[in-house]
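S.K.: Could you look at this predicted model? Sequence included:
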Amino acid sequence: MSDDVLVVEGVTKRFGAVTANAAISIRVRAGEVVGLLGHNGAGKTTLVSQIVGLLRPDAGEIRVAGVDAVAHPGTARRLVALQAQGQVPLDGLTPRTAVELAGRLRGLPRREARRAAERLAVELDITEWIDQRALPEGRGLSGGVRRLAGFAMTVAAPAPLVVLDEPTNDVDAARRRRLWDAVRRLRDRGAGVLLVTHNVLEAEKVVDDLVVLDRGQVVAAGSPARLASGLDDGLRLEVTLPPGGDDPTPDVPFAVRQRVRAGRRVLLVVPADEASPAVTWAASLRDTGVVDGYTLGPATLEDAYLALTESTGAAGDELTEVTSHA
């Protein structure tokens, strides 16, 4: 029996002349977390909408736990626990009530739903607000607590496939760590998790495999280590430019394998044997005020991601890319 809980093969979705998804293929197995990584507008949420039956693909196949999600969207939807990108409407409810209701709707007995709400409140550190009612216009509960309550509603009852669309939006750093721990526990209990995000650093910590989308297409797939290793033994030289300052990086006295600019940051991937001249160059520019500062270290997954999606960046940063030169 296959351990695939999600198989997406050749899915294409168009909106008029715009192709939101172009022949996308993804596989999620039981007991693994797969990250769907891409900048805003890369086509991530459109794909999720098709997986859960809110949109019908123009071409391709989607199977959830063996069920044809295109032919039987209702059946497939019952096998998916989804935390959508937007906030869950909680007005008038407490987190405890909302999580218990979500659990009951997904088949949990009343007592188990109550226990799930209490357990998740402790795991996510929101017990202080578990009985505080959400009020209209964002009153009563903060955006972060609402987001965590939405996550708890999603995972209160077991499901073969859990889809999390930007689950850490509005969540503070300490509770983000708790949420990621909860995602790992889902994986350890055998659920397949599709994590949709544009946060490279957080994705690297929790996922087993990554699928990188850019302008509706899969541009890379594999483990974080494999994607980062695509830069071989390169080092990461990050230069921070002063506001309004000129960019000196197009003309450097050492070899550069990859150059990507994101706002005031310029990332240069340089061969390891060029470390000494690179540091000398960067230090001299810092000392003369041409750059605000610099760092040098091993190339990271973020560098690989920026190299793969050089024309448009995460969170809408404008990026430019120049290939290697000496």
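M.R.: Now that the structure is in, tell me what you want to look at. These numbers come from a predicted model, not from an experiment.

S.K.: hey, let's count contacts and neighbours off CA atoms from now on
M.R.: Noted.

S.K.: Tell me the gap between the longest helix seen in the chain and the middle of its chain.
M.R.: Across the chain, the longest stretch assigned as helix under DSSP state H is helix 173-188. Its chain's average C-alpha position is 14 Å from that of helix 173-188, according to CA atoms, centre = their mean, to the nearest Å.

S.K.: same deal with stretch 68-80?
M.R.: 24 Å.

S.K.: Endpoint to endpoint, it covers what distance?
M.R.: 13 Å (CA to CA, to the nearest Å).

S.K.: For whichever helix or strand comes after the longest helix of the chain, give me every contacting residue.
M.R.: For helix 173-188, the following helix or strand on the C-terminal side (DSSP states H and E) is strand 192-197. Identification of contacts with strand 192-197 by CA atoms under 8 Å, 6 or more residues apart in numbering yields 5-6, 28-38, 44-45, 160-166, 183, 186-187, 203, 207.

S.K.: another structure for you, compare them:
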Amino acid sequence: MLLRVDNLTKIYGRGARANDDLSLQVGEGEVLGLLGHNGAGKTTLLNQVAGLARPTSGTIVLDGRDPVADPAYARRVCALQLQAQAPLTGVTPRQAIDMLGRIRGGRRQRVRERTGQLLAALDITEWADTPGEKLSGGVRRLTAFCMAVVEPGRLVMLDEPTNDVDPVRRRLIWQQVRQLAADGCAVVVVTHNVTEAERSVDRVVVLDHGRVATTGTPVELRRRASGDLRLELTLTPGVAAPEPPSWATRTTVRGQHMVISVASAGAPQAIAWAQHLHASESVAQFVLNPISLEEIYVGLTGTSEEDHDAALAA
């Protein structure tokens, strides 16, 4: 494993634990999604791996060495995109990306070529020579991503890389994340966008109050759920919700929407039951889908993507 974290604890101030006996690992060519509510300890973990903060206890091994004892080594091996926007006042995206690539030891011609490739891949070439203070938040975030990966090192850590980015370019970012892994980098992505992560990561670690709540591939996490299918019914206006069937593992009703968790083996039963309700006009429509990673995440932490977005807007 390129990165191994064992029993990591970070205590701030009067005993506040940002990380609490946390252990995880990530290998070359792997994309690890790091999920968790605000304050779950995700950013603190990245800062310790990158040599920017010292753990209270526990160990970090990065490519066989201790980044806490040798933070200069950590900065050479790690590329880190911070959650905060990169300072771009007085420089253009092209200049900022090129400068970071050279600072990280890239050869002039190689960095120049790589800068152009990234600007094109993320579809921001038209802003490449625009002063940073005139850029939108989304273009600034995309520029910060390019700055982190222009000369990536062996471990790339991205803290909320798609924040403020439009849906089309979010997909382009995830394509570049997958390309980094294909090139042999280990990639750790902190994100609140569980839906995006589900499509793009190899493995997930969910943090809750500084601890690992669960880890595994998206497929493994679905298999562990009490019902790995989700039957969604839109109730006919004015008709009461039907009694949940005995095979339902979990049922929720919100307004005109009823959601039932179903084990895979119960799929034929669920469809037959829903079809009967539809034929009797008790429900207007229904759909049976696999349970999403976001639902599993909410079940573990009690925080949904919508909750996070609402908190940011408040």
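M.R.: Noted; the coordinates are in hand. Bear in mind that the values here come from a model prediction, so they are computed numbers and not experimental data.

S.K.: about what we covered before: could you pull out the buried residues of the longest helix of structure 1?
M.R.: Buried residues in helix 173-188 of structure 1, counted by 16 or more other CA atoms under 10 Å: 175, 176, 177, 178, 179, 180, 182, 183, 184, 186, 187.

S.K.: Redo these as JSON lines? Include distance to residue 275 of structure 1.
M.R.: What follows is the buried residues of helix 173-188 of structure 1, written out as JSON lines (distance: CA to CA, whole Å):
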{"residue": "175", "distance to residue 275 of structure 1": "38"}
{"residue": "176", "distance to residue 275 of structure 1": "35"}
{"residue": "177", "distance to residue 275 of structure 1": "34"}
{"residue": "178", "distance to residue 275 of structure 1": "38"}
{"residue": "179", "distance to residue 275 of structure 1": "38"}
{"residue": "180", "distance to residue 275 of structure 1": "35"}
{"residue": "182", "distance to residue 275 of structure 1": "40"}
{"residue": "183", "distance to residue 275 of structure 1": "38"}
{"residue": "184", "distance to residue 275 of structure 1": "37"}
{"residue": "186", "distance to residue 275 of structure 1": "42"}
{"residue": "187", "distance to residue 275 of structure 1": "40"}
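
S.K.: Now check structure 2 for the residue matching residue 87 of structure 1.
M.R.: Structural alignment places residue 87 of structure 1 opposite residue 85 in structure 2 (criterion: TM-score structural alignment).

S.K.: if we can go back for a sec, got the angle between the longest helix of structure 1 and strand 192-197?
M.R.: Angle of helix 173-188 of structure 1 versus strand 192-197, following axes from the mean of the first three to the mean of the last three CA atoms, to 10 degrees, is 150 degrees.

S.K.: For helix 173-188 of structure 1, grab the matching residue range in structure 2.
M.R.: Against structure 2, the aligned range for helix 173-188 of structure 1 is residues 167-182 (TM-score structural alignment).

S.K.: ok, average deviation of that stretch from structure 1?
M.R.: Once fitted to structure 1, stretch 167-182 of structure 2 is off its aligned match by 1.0 Å on average (mean CA distance after the TM-score superposition for structure 1).

S.K.: Now do that stretch: everything it contacts.
M.R.: By CA under 8 Å, 6+ apart, the surrounding residues in contact with stretch 167-182 of structure 2 are 28-31, 121-123, 142, 161-162, 186-187, 200.

S.K.: Okay, and which of these map to strands?
M.R.: Counting by DSSP state E, those place 31, 186, 187 in strands.

S.K.: So which of these is the closest to residue 250 of structure 2?
M.R.: Residue 250 of structure 2 lies nearest to residue 31 out of those, by CA to CA, at 31.6 Å.

S.K.: if I read this right, that closest one contacts residue 198, doesn't it?
M.R.: No: contact between residue 31 of structure 2 and residue 198 fails when scored by CA atoms under 8 Å: they sit 11.2 Å apart.

S.K.: okay, these two: which has more neighbours?
M.R.: residue 31 (26 against 18; other CA atoms under 10 Å).

S.K.: Aligned against structure 1, show me the partner of that one.
M.R.: In structure 1, the residue matched to residue 31 of structure 2 (TM-score structural alignment) is residue 33.
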